[in-house]
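>>> pasting the structure only:
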């Protein structure tokens, strides 16, 4: 069965973006960027894959991406109507109409994920955002958090929803001299 993985960058204080959706304070350089490109190449937007030298790399971990409207919109502003053309793309929204035939807009993320998990394929990448992650909390099998040694004080939290304790256990961490770390957490099954 396919797994839903919430793979996301976060600050030390648990935010995935600033109050207005800013994310440009997350660095992407050096050995950290090299590790991300080596281990998660399919998470790079299609227009950036050629300049990054990974245009020909086939998806290895994920073949499907799910994102909320606020995660999708920055790409739209750049003219990227199909930001992850190398993956099957879903945007969760109640108001957006699909601006590209390669992007499927859905309004029930739980039903979508349950259906996708029953299909053959690689795992499913939950790209963001915090409200969508909260809605899918019970469906998330694995968290992969790119923890940046930054504190921002306010913004969009990793999970933006009701108080619902959900246990995960760390299953691996790769740390860098900069303080950046990529930690994998598996859901504790009850």
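That came through, no problem. Because the structure is predicted, anything quoted here is derived from the model rather than measured.

>>> going forward, measure contacts between C-alpha atoms and count neighbours the same way
OK.

>>> Let me see the ranges of the helices in this protein.
When secondary structure is read from DSSP state H, the chain shows helices at 30-39, 46-49, 69-77, 109-118, 130-135.

>>> So which residue is dead centre in the protein?
For the chain, the residue nearest the mean C-alpha position is residue 127 (2.1 Å; CA atoms, centre = their mean).

>>> Make sure that one is actually in contact with residue 66.
Yes. Using CA atoms under 8 Å as the test, residue 127 is close enough to residue 66 to be in contact (5.9 Å).

>>> Mean neighbour count and distance to residue 172 for the helices of the chain - can I get that in JSON lines?
Putting these into JSON lines (neighbours: other CA atoms under 10 Å; distance: least, CA to CA, whole Å) gives the following:
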{"stretch": "helix 30-39", "mean neighbour count": "14", "distance to residue 172": "14"}
{"stretch": "helix 46-49", "mean neighbour count": "16", "distance to residue 172": "27"}
{"stretch": "helix 69-77", "mean neighbour count": "16", "distance to residue 172": "27"}
{"stretch": "helix 109-118", "mean neighbour count": "15", "distance to residue 172": "23"}
{"stretch": "helix 130-135", "mean neighbour count": "21", "distance to residue 172": "21"}
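
>>> Put this next to the first one:
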């Protein structure tokens, strides 16, 4: 069975974006970015992969799931991750390229995807979708940036059940960014 991984940048106070959905205050230079390029090339959008000359095979994920707001970030691409199967959860989105599938039931979609063979499923964002999918999230990979937003889009938004995770690994970079991986507790 495949795993659903919430792989996301977050501020020290638990926000994945500012109140308008922007994430420009996160750090995009430094040793943590080198690690990201090398270890998670599958999480880079096509535009970034092309600009950086990255043509690496997918290491962790072959599928990405994102909310409508994450998919439609300003300046976003109509098919941001053509190297992955792309799903957007939305009841309002009406047109996407053929390689981007719009779904309305995220839980059913994730459960069906988990039953298929393949690499992992990347939950790209946002906070409301993460809260809705919390029962199905197997792993959290948090890229914690040394910034405090004070307000914005939380890591998990809305009502959701308590879930326990166990720290699997932590890696600290000179930039102050910390990658921490948590695995869902088996009895959670």
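Yep, it's here. Keep in mind that this is a model prediction, so the values were computed, not measured.

>>> After superposition, what's the TM-score here?
Their TM-score after superposition, calculated using TM-score structural alignment, normalised by the length of structure 2, is reported as 0.97; 187 aligned residues with a CA RMSD of 1.0 Å.

>>> returning to that earlier point: export the helices of structure 1 to TSV and tack on distance to residue 85 of structure 1?
Converted to TSV, these look like this (distance: least, CA to CA, whole Å):
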stretch	distance to residue 85 of structure 1
helix 30-39	17
helix 46-49	6
helix 69-77	12
helix 109-118	18
helix 130-135	21
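
>>> Once you drop chain neighbours, what's closest to residue 172 of structure 2?
residue 178 (4.5 Å; CA to CA, 6 or more residues apart in numbering).

>>> Next: residue 5 of structure 2.
Taking CA to CA, 6+ apart, and ignoring the residues beside it in sequence, residue 5 of structure 2 has residue 139 as its nearest neighbour in space, at 4.7 Å.

>>> The one you found pairs with which position in structure 1?
Counting by TM-score structural alignment, residue 139 of structure 2 lines up with residue 142 in structure 1.

>>> how close does that match sit to residue 43 of structure 1?
In this view, residue 142 of structure 1 and residue 43 of structure 1 are 16 Å apart by CA to CA, to the nearest Å.

>>> Residue 142 of structure 2: neighbour count?
If you count neighbours by other CA atoms under 10 Å, residue 142 of structure 2 ends up with 22.

>>> for residue 153 of structure 1, that is, sorry about that
Taking other CA under 10 Å as the criterion, the count of residues near residue 153 of structure 1 is 12.

>>> which residue sits closest to the residue nearest to the centre of structure 1 in space, ignoring its chain neighbours?
For residue 127 of structure 1, ignoring the flanking residues on the chain, the nearest one in space by CA to CA, 6+ apart is residue 67 at 5.2 Å.

>>> sorry, back to before: show me what the residue nearest to the centre of structure 1 aligns to in structure 2.
Using TM-score structural alignment as the criterion, the counterpart of residue 127 of structure 1 in structure 2 is residue 124.

>>> mind listing what the aligned partner of the residue nearest to residue 172 of structure 2 in structure 1 touches?
Matched across to structure 1, residue 178 of structure 2 falls on residue 181, judged by TM-score structural alignment. With contacts taken as CA atoms under 8 Å, 6 or more residues apart in numbering, residue 181 of structure 1 has the following neighbours: 145-148, 173-175.

>>> how does it look with 10 Å?
9, 32, 145-149, 173-175 (CA atoms under 10 Å, 6 or more residues apart in numbering).

>>> out of these, which are buried?
9, 32, 145-148 (16 or more other CA atoms under 10 Å).

>>> can you map out the strands along structure 2?
With strands called from DSSP state E, structure 2 shows them at 4-11, 15-17, 61-67, 85-89, 100-103, 120-125, 139-145, 153-154, 165-172, 178-184.

>>> So which of those is the most surrounded?
Between these, strand 15-17 has the highest mean count of neighbours, a mean of 26, where neighbours are mean count of other CA atoms under 10 Å.

>>> what residue of structure 1 takes the place of residue 89 of structure 2?
So, by TM-score structural alignment, residue 89 of structure 2 is matched to residue 92.

>>> I'd say that match and residue 69 touch.
Yes. Residue 92 of structure 1 is in contact with residue 69 according to CA atoms under 10 Å; the separation is 6.1 Å.

>>> which residues do the two both contact?
Contact criterion CA under 10 Å, 6+ apart; residues shared by residue 92 of structure 1 and residue 69: 105, 132.

>>> Around whatever residue of structure 2 lines up with residue 160 of structure 1, how many other residues sit close by?
For residue 160 of structure 1, the aligned position in structure 2 is residue 157, judged by TM-score structural alignment. For residue 157 of structure 2, the neighbour count with other CA under 10 Å is 15.
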